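Enquirer: need a structure here:
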Amino acid sequence: MKKTNMSITWLLVASFINNFAAGFIWPVTTVYLHNNLQQSLITVGWVILANSIGQAYGSILSGRLFDRFAPYRLIQIVVALMIATQISFILFHGWPLYALNLTVCGFLSGWILAILNAYGTRVVNVDGRFVFNMLYFTSNFGMVFATALVGVIFPLGIVWLFILSVILYVLLLLVVKVHFNLTFVKKETDQATTVAPLSEWNRRIIYVTIGGLVVLWIAYAQWLGNLSVYMTDTLHLPLWQYSMLWTINGALIAIIQIVINTLNLSTSRRAMWIQIFGGLLMFGLAFLILPFAKTFTGFALAMVVTTFGEATAFPMIPALVNELTPSYLKGRYQGLAAAAPSIGRAFGPVLGGFVIEHQGYQTLFYGGSGLVLITFILVLATVVSGYRYVTEYNQPVKSKK
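Expert: Next comes the predicted model:
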């Protein structure tokens, strides 16, 4: 018998499995393309750009289709296609087919992420902010597990990573088939407004905050690429110290999210704004620490500050989007929110590399802080000016633990 409400437990299980599987692919991309397939770093950058653009397009398309077609069929189709892509990785992981597979994989992963977020809007017995906090927690938890295993498995051969990924996506398909078959019924309040466009201030705040998320990911993308080069080539720090930063990142995200959800902070609107604006400030502050970081301790401090910003701001933006959209538009705007990280990852390394090449790392750090500060002011001004005029579509409920 079909259900009308999504189970938060199985949504989080699906999110964990999806990111556990994805975590076997992206951490080794740069190393495998450069060291094993002998491609230049410029070529690697273009491949990562194609992967990120594929993710963004997949998220946007998935969100729009979610509102128009049967979500249950859409998610089954995309997971099945992802299984086929992982099998293709096993069979064809040379150049240039690896790059082609990676682009397709990016498109499908963006699709899955957006549709999982859209399903998150159908969890009605738990506050939406709690749902998106937990989605972010489980996605990072799965990624941490995967990256910890990658270092052990990759020396045995990259094929083993793809085999494990196939197994996990098959498991995800089983979870989807059993627990994601919902009947989507619009609320009466939404049925009366299906022909009316989203109000001007709802749209304005949504687009400005999603734009802010893009900027945060442009900043965060420097940690994923350019900072590793700066630490190892410029400062001659060992690679294990850069890897240890991500161990700190993963552990701290888990701690922060556990505290937020244990104290039930996510159901407070004031806490939501503190998380969004506090997160923006943290990202800006971290970039002001980096010019003075010359040892592992300095970079670890900057990573701790960045992680506080990441763990607080990132999950709250899709939660805010959920509150400002009616049911018939949730897929579209969750797709845009899910595309924001991909856009930031796509253009962040390119912009950072351009600044580094022409002005150096110090300009990158100070410029990044300034860009985040401008974004903070823009988001704050927009929210203060217009939030009183928005229409809210989701009333918070007490989280059930």
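Enquirer: only C-alpha atoms for contact and neighbour calcs from this point on.
Expert: OK.
Enquirer: could you pick out the longest helix of the chain?
Expert: When the chain is parsed with DSSP state H, its longest helix is helix 330-359.
Enquirer: want to put them side by side, so please do this one too:
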Amino acid sequence: MRANVPQLKLKWLFLGYLITNTGSSFIWPLTTIYMHEYLHESLTVAGIVLLFNSLFMVAGSIIGGRLFDTWREDVTILTGIVLVTVSTGLLIVFHGWPAYPLLLIVSGFGNGMTVTAINGFATRVTSKRASFIFNVMYFIQNLGLVFGTLAVGFILPMGITYIFAIAFIMYVLFLGIAWFEYRGKNRPNKARASKQKTKLHLERPVLAVLLTLVLVWVFYEQWQSNISAYMLAQGLTVRDYSFLWTVNAVLIVVFQPVLTFLDDWLTKHLHGRLYFGFVLLAVSFIMLIGAKQYFLFVASMSVLTLGEIIALPAVATFVDQFASQDQKGRYQGFVQSCASLGRAIGPLIGALLIEATSYRLLFIAATVIIILSTGLFGLSNLPSRVREK
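Expert: Predicted coordinates:
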């Protein structure tokens, strides 16, 4: 059946993913600053808006995955891109209250559909191993984040309208690429008709790795929310905190191609790669317990980043091994929605835990919970056998 599936060229897959991640990086990092400083809303309100944005992204991922498998793959991604493009275009004119949060939520839903569909198309490419493709896509995702956040720093002083206008132009460009290159890249009608007979059944290893992914993102999000306040309380500066993300970006840009080069070896040791990466993520929080000197924060961020690039791209590869040909979109939708769910609830969970106890207990909880969930994932793998393709 695979031989009859029209192939999407890798360059269009990667370019679409770069545009999507760069465009979204123009918008979401501004939410808290824009709502608090320009719309004069409280930080709590900004947090609630971000929560709903992430939740609608989860919904978009799940629905997009379902539509990708049971409807038309090209129409699914075009629908997602249109939603993001239209909502971003409207933000150029309507970026007051309550239009801004409402359009942001629509954009999140469309973005969830789009990213899931791109991942679905990635599983169809047969010219390269799936693990290689997901490694490159993870690199591109972070490259888009670097491009977007750096550009915002230069463009925002010119006015918020320019931010939305540039993001809108980028999405229009992707819509054109999708219309000419993604359209028609569907499975044969016979395959689409038969897939509705297949019941969705997530095996224990898949459930375990998805649970671990949610928990990892819950605690990873502390770096983007609560740890900044912790660093300031230790006498460090905002510039010190910002530099940590430069370290994060540099390590990803340097080491992700190395992992891609070692793809064959890493694929043979996929389970070990996941275990090692998750453990590194847990260890990064051990290093924060009692941290006061800046070098400890740099070291922790370095270990966190290495764990991130080792484990997180491998989750999509691992889950794909369990997906039948007619369920690949839904499986990738689960990966995207679990990551979005962790990002959505992470800042709130961290804030509640800190207020009830302390930062120290937050770091201990992060270490213990990630280790325990990794152990659960390991136990679930013992009796498993990956389905033959």
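Enquirer: one step back: what comes up buried for the longest helix of the first structure?
Expert: 330-353, 355-356 (16 or more other CA atoms under 10 Å).
Enquirer: same question for stretch 373-390 of the first structure.
Expert: Residues of stretch 373-390 of the first structure classed as buried: 373, 375-376, 379-380, 382-383, 390 (neighbour count, 16+ other CA under 10 Å).
Enquirer: tell me which of the residues you listed fall in helices.
Expert: Per DSSP H, these map to helices at 373, 375-376, 379-380, 382-383.
Enquirer: how about those residues in TSV, adding distance to Gly279 of the first structure?
Expert: As requested, those are arranged in TSV below (distance: CA to CA, whole Å):
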residue	distance to Gly279 of the first structure
Leu373	11
Thr375	12
Phe376	9
Val379	12
Leu380	12
Thr382	17
Val383	15
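Enquirer: which among the buried residues of stretch 373-390 of the first structure gets closest to Phe180 of the first structure?
Expert: Val390 (31.3 Å; CA to CA).
Enquirer: so how far is Glu188 of the first structure from the closest one?
Expert: 19 Å (CA to CA, to the nearest Å).
Enquirer: against Ala337 of the first structure, how distant is the equivalent of Val75 of the second structure over in the first structure?
Expert: Aligned counterpart of Val75 of the second structure in the first structure: Arg73 (TM-score structural alignment). Note on Arg73 of the first structure: its distance to Ala337 of the first structure, by CA to CA, is 22 Å.
Enquirer: can you tell me the element whatever residue of the first structure lines up with Phe154 of the second structure falls in?
Expert: With TM-score structural alignment as the criterion, Phe154 of the second structure lines up with Val152 in the first structure. Using DSSP states H and E, Val152 of the first structure sits in helix 128-153.
Enquirer: helices or strands up against that helix?
Expert: Contacts defined by 3 or more CA pairs under 8 Å, 6 or more residues apart in numbering; DSSP states H and E place helix 128-153 of the first structure against helix 8-22, helix 97-120, helix 158-179, helix 239-262, helix 296-323.
Enquirer: that helix vs the second structure, average offset?
Expert: Once fitted to the second structure, helix 128-153 of the first structure is off its aligned match by 1.0 Å on average (mean CA distance after the TM-score superposition for the first structure).
Enquirer: now swap in stretch 49-61 of the first structure and tell me
Expert: With mean CA distance after the TM-score superposition for the first structure, stretch 49-61 of the first structure averages 0.5 Å from its match.
Enquirer: give me the neighbour count for Leu232 of the second structure.
Expert: Neighbour count of Leu232 of the second structure, defined by other CA atoms under 10 Å: 13.
Enquirer: ok, now how distant is the closest residue to it other than its chain neighbours from Tyr359 of the second structure?
Expert: Leaving aside its chain neighbours, Leu232 of the second structure sits nearest to Val238 (7.2 Å; criterion: CA to CA, 6 or more residues apart in numbering). As for Val238 of the second structure, its distance to Tyr359 of the second structure is 18 Å (criterion: CA to CA).
Enquirer: who's more crowded, these two?
Expert: Legend: neighbour count by other CA under 10 Å for Val238 of the second structure and Tyr359, higher for Tyr359 (20 against 11).
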